[in-house]
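J.: Kindly generate the corresponding structure for this input.
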Amino acid sequence: MFFILIVLILSLLNQATLSVKLTSSYSTGHLKNLQDIFPELINCPIDCEIYIHSYSALGYNGPLGALGPLGPMGPVSSHIWSPASEFAWHGNFFVYMNQVLGLIQNTTLALISHPKNPLSTYGSLGDSFWDVMPHINDFTKHMQGLGLFSILGPIGPLGPLGPLGPLGPVGAHGLTVSTNGQYIDVFGNVQRKITAVFNETLNVTWPLFERYSSKDFVDRLSRSGNLDTSFMVHSIADQNGESFNMTINEPQYISILVTPLVVGKNFVIQVYLNDEKIIKANMLYFTPWVQIYVSKQDLERSNNSLNLRVVVKSDLLDCGLIVSLFPCSMEYYFYIVGSTEFMLRRPHIEYEGPYIQKNSF
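T.: Sure thing, here's the model as predicted:
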């Protein structure tokens, strides 16, 4: 009996515990001032405290909201004026990309081979991410992972890894787009990653950012285990919500954004890791987003694979009495951007402050 008790105690002590850090529109929206935040925010283009209010960059009128480039008027929307489905793949666009970017449609060579391509060391994902960006001012200093403004920076949905960048639906990758939003190479094969020259001695493989045609197709990919943390889709959610299920196989920062189609409409985001709820983000007047840091240690404790589930619900406050008669359904764009392990090749700034949440489970 004593031996069994010892074994049980040791198993409990050795039990894997995940410790996840994250930020969200909820935690930043509740900031009243910038006290207790490190590094300090003093030198910004304008008063640093203005940026944390709902009428500024993180609010519903900012670039993450319905009026920004990720909204219905932007270049990757599902509307007829969007170039994501048509314009980029007509005319002499392929000729232009081959001449300017040095594209090579060959499975054994880098698809983006120009030494100064957007994904190279000369771009915003190069060493300037560490050596230049943090030193411009205190606003950009907080654009590395879990910084106060990281969601607006290079590893967020507005950066080169997101829908507006070279990996997205209007990106400089030279791949055609199928009717369901997958990328197809010249051999007719579906491609989910692309290799680009980073410097003279290194090529890097990046995840392509897909704009999928429907939530149903996203669910099909999820069930087959082919849904990563780099895509967008237009959908409709009611007060009961709908789920997105993905698998995380590498340490990274993951940014999740829900952009409403109507200005000022609000959604609720609930995020689960291995079925444990780690955050519920619902902050009026702020476009809902969450950024999570999944460390190498977290992955190892979970057998190098984590299940990520995101539930998106409409906010009942936007529907009022109508809910008793009709479902509170609202349209939105869902974005998720994974930074990749490559963007952890050098340490990020160790941010501190009440806006950073820590969950252990």
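
J.: make it CA atoms for all contacts and neighbour counts henceforth
T.: OK.

J.: What is the longest helix of the protein by residue count?
T.: Longest helix of the chain, by residue count under DSSP state H: helix 2-13.

J.: Show me what the helix or strand just after it is packed up against.
T.: Per DSSP states H and E, the first helix or strand lying C-terminal to helix 2-13 is strand 19-24. Contacts defined by 3 or more C-alpha pairs under 8 Å, 6 or more residues apart in numbering; DSSP states H and E place strand 19-24 against strand 289-294, strand 357-360.

J.: Would you mind pulling the contact partners of the longest helix of the chain?
T.: Counting contacts by C-alpha atoms under 8 Å, 6 or more residues apart in numbering, no residue outside helix 2-13 touches it.

J.: For that helix, which residues meet the burial criterion?
T.: Within helix 2-13, not a single residue qualifies as buried, counting by 16 or more other C-alpha atoms under 10 Å.

J.: Would you mind listing the residues in contact with the nearest residue to Asp219 once chain neighbours are set aside?
T.: Nearest residue to Asp219, sequence neighbours excluded (C-alpha to C-alpha, 6 or more residues apart in numbering): Phe244, at 7.4 Å. Contacts for Phe244 (C-alpha under 8 Å, 6+ apart) come out as Val218, Asp219, Ser222, Arg309, Val310, Val311.

J.: which is the next helix or strand following the one helix or strand the fifth one maps to?
T.: Secondary structure assigned from DSSP H and E places Val310 in strand 306-314. Next along the chain after strand 306-314, taking DSSP H and E as the criterion, comes strand 330-338.

J.: please give me the structure for this one as well, since I'd like to look at both together:
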Amino acid sequence: MKILTGALIFLVLLSGIAFAQEVVVGDLPGSWTYPFKRFAETLDLAFTFDNVAKAEKYANYAQLRLLEAHALLAQNKSEFVPDVMKEYTVQVREAARIANMNDTHALQVSEKVATKLKDNFQLLDEIETATESQDMENVVTSAKDETLNRSLMLAEKFAEQKPVDAAQFAVAIAETRVERIQAMIQKNKTDLVPVEAERYQRAIAVGMNISEIAKAHHENATSVAEIVAAATSTHLAVLSEVYDKVPEVAKPHIAWAMNASKTGNDIAVDVICGEMSPNETRANCLAEINKTNKSFVPPEAILTRVNEILPPPQIQPVPHEETKEGASTKVESKR
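T.: Next comes the predicted model:
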């Protein structure tokens, strides 16, 4: 009897590992076999000594937690979801920590883990839509922020060797947040629009950081700038339309997202112009860009609308310098 029981437990453990590696849902919390499944995962991780494999396994198990949460909500077992989502956040953090370690395989695994985390956004959005309580919404919000922050951190990591791929990655995340905002408006659930607008800003900021990384390494700086310019040009058109559809409380957040997008577009276009027409004025360069690829610059009608929404740039105060006595005096401007 003991041998049979041991064999059954062993089979359960093996099946749990197989489920996790293939990212199949398997047993759910509330099932008597679920603890065996989780114990199998713990053993699997404990006996995985290669950092590349371990980081990928943590990312796979994290995705498995999302699939479990999704299945639990479908079965009206939402009471188990908060704990599952908290465990997801822990596993995401651990996957990113290992992937970000400075060893010989860090750059290799950082892209794999980042891609896996990015792919989680669709499930996270669906889980968020299905949540009904504020407590559960808070847990999902925390999980989404962890996913965003860790995936963007890893994008900057692999940007050192693959800046073009990293830039495409960052703007793709930004794109998912714009699409999420549009979906919220269609479903008339706009309370989380400000949060998604802020996430968009973070993704675009990383896209600009990757552009700086590319310039510093003299690696595909123009290609990265073209990716950022094309993406932000499209985003500005969408966000300017979204602005008119969101409640007043969300409008400042959309405006800030638009400002981030416009800043990213301006910087990217400057890089492109520096490569295309280093001796030309920016206006002449923009005219040249419009002849070759209009997707880098928003249409004039969009720019006009953006400028109507965004406040004019603030006039910088005249700089001061301290005298020996501590009094503040104006610095004369040079003519």
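
J.: TM-score them against each other, please.
T.: In this superposition the chains share a TM-score of 0.27, using TM-score structural alignment, normalised by the length of the second structure; 150 aligned residues with a C-alpha RMSD of 6.4 Å.

J.: Would you mark the buried spots in the strand holding Val310 of the first structure?
T.: Buried, per 16+ other C-alpha under 10 Å, within strand 306-314 of the first structure: Leu306, Leu308, Arg309, Val310, Val311, Val312, Lys313, Ser314.

J.: ok, the contacts of Phe244 of the first structure vs Val177 of the first structure, which is closest?
T.: Val218 (15.4 Å; C-alpha to C-alpha).

J.: I figured that closest one hits Glu210, correct?
T.: No: using C-alpha atoms under 8 Å, Val218 of the first structure is not in contact with Glu210, being 10.4 Å away.

J.: from what I can see Tyr88 of the second structure touches Arg65, true?
T.: Yes: Tyr88 of the second structure lies in contact with Arg65 (C-alpha under 8 Å); the separation is 5.6 Å.

J.: and the residue nearest the centre of the second structure, how far is that from Leu45 of the second structure?
T.: Closest to where the C-alpha atoms of the second structure average out (C-alpha atoms, centre = their mean) is Leu148, at 3.9 Å. To Leu45 of the second structure, Leu148 of the second structure is 24 Å away according to C-alpha to C-alpha, to the nearest Å.

J.: give me the number of residues near Glu179 of the second structure?
T.: Counted with other C-alpha atoms under 10 Å, the neighbours of Glu179 of the second structure add up to 15.

J.: ok, now Lys291 of the second structure?
T.: A count of nearby residues for Lys291 of the second structure, using other C-alpha under 10 Å, gives 9.

J.: so who does it touch?
T.: The contact partners of Lys291 of the second structure, by C-alpha under 8 Å, 6+ apart, come to none.

J.: quick one: buried residues of the strand or helix carrying it?
T.: Assigned by DSSP H and E, Lys291 of the second structure falls within helix 282-292. Buried residues in helix 282-292 of the second structure, counted by 16+ other C-alpha under 10 Å: Cys285, Leu286, Glu288, Ile289.

J.: what's in contact with the helix or strand harbouring Glu146 of the second structure?
T.: Taking DSSP H and E as the criterion, Glu146 of the second structure maps to helix 134-158. Outside of helix 134-158 of the second structure, the residues within contact range by C-alpha under 8 Å, 6+ apart are 81-82, 85-86, 88-89, 92-93, 96, 99-100, 107-108, 110-111, 113-115, 117-118, 120-121, 124, 127-128, 131, 166-167, 169-170, 199, 203, 206, 209-210.

J.: What is the distance between the helix or strand following that helix and the centre of its chain?
T.: With elements assigned by DSSP H and E, the helix or strand that comes after helix 134-158 of the second structure is helix 163-186. Relative to its parent chain, helix 163-186 of the second structure has a centroid offset of 8 Å by C-alpha atoms, centre = their mean, to the nearest Å.

J.: Now do helix 163-186 of the second structure against helix 134-158, angle only.
T.: Orientation check (axes from the mean of the first three to the mean of the last three C-alpha atoms, to 10 degrees): helix 163-186 of the second structure against helix 134-158 gives 160 degrees.

J.: For Ile127 of the second structure, which non-adjacent residue is spatially closest?
T.: Of all residues beyond its chain neighbours, the one nearest Ile127 of the second structure is His70 (6.0 Å), with distances taken as C-alpha to C-alpha, 6+ apart.

J.: Look up how far Lys86 of the second structure lies from that neighbour.
T.: 14 Å.

J.: what does Lys262 of the second structure give?
T.: Applying C-alpha to C-alpha to Lys262 of the second structure and Lys86 of the second structure gives a distance of 36 Å.

J.: ok, how many other residues are close to the residue lying closest to Asp125 of the second structure once chain neighbours are set aside?
T.: Of all residues not flanking Asp125 of the second structure in the chain, Arg180 sits nearest, at 7.7 Å (C-alpha to C-alpha, 6+ apart). Applying other C-alpha under 10 Å, we find 19 residues neighbouring Arg180 of the second structure.

J.: in the helix or strand just after the helix holding Lys291 of the second structure, what counts as buried?
T.: Counting by DSSP H and E, the element after helix 282-292 of the second structure in chain order, helix or strand, is helix 300-309. For helix 300-309 of the second structure, burial by neighbour count (16+ other C-alpha under 10 Å) applies to Ile302, Leu303, Val306, Ile309.

J.: repeat for stretch 51-60 of the second structure
T.: By neighbour count on 16+ other C-alpha under 10 Å, the buried set for stretch 51-60 of the second structure is Asn51, Val52, Lys54, Ala55, Glu56, Lys57, Tyr58, Ala59, Asn60.

J.: which residues touch it?
T.: By C-alpha under 8 Å, 6+ apart, stretch 51-60 of the second structure touches 20-21, 23, 45, 48, 91-92, 94-96, 98-99, 105-106, 108-109, 112-113, 116-117.

J.: For Ala59 of the second structure, give its distance to Val113 of the second structure.
T.: 6 Å.

J.: which neighbours do the two share?
T.: In terms of C-alpha under 8 Å, 6+ apart, Ala59 of the second structure and Val113 are both contacted by the residues Ala95.

J.: ok, Tyr333 of the first structure touching Met232?
T.: Yes: using C-alpha under 8 Å, Tyr333 of the first structure is in contact with Met232, at 6.9 Å.

J.: These two: which is more packed in?
T.: Met232 (30 against 20).

J.: so that one touches Phe334, yeah?
T.: Yes: counting by C-alpha under 8 Å, Met232 of the first structure does reach Phe334; the two are 5.3 Å apart.

J.: Can you tell me what sits against the host helix or strand of Ala230 of the second structure?
T.: Here Ala230 of the second structure, judged by DSSP H and E, is contained in helix 221-243. With contact meaning C-alpha under 8 Å, 6+ apart, helix 221-243 of the second structure is reached by 163-164, 167-168, 171, 175, 178, 182, 207-208, 210-212, 214-215, 251, 254-255, 257-258, 261-262, 264-266, 268-269, 271-272, 275, 295-298, 302, 305-306.
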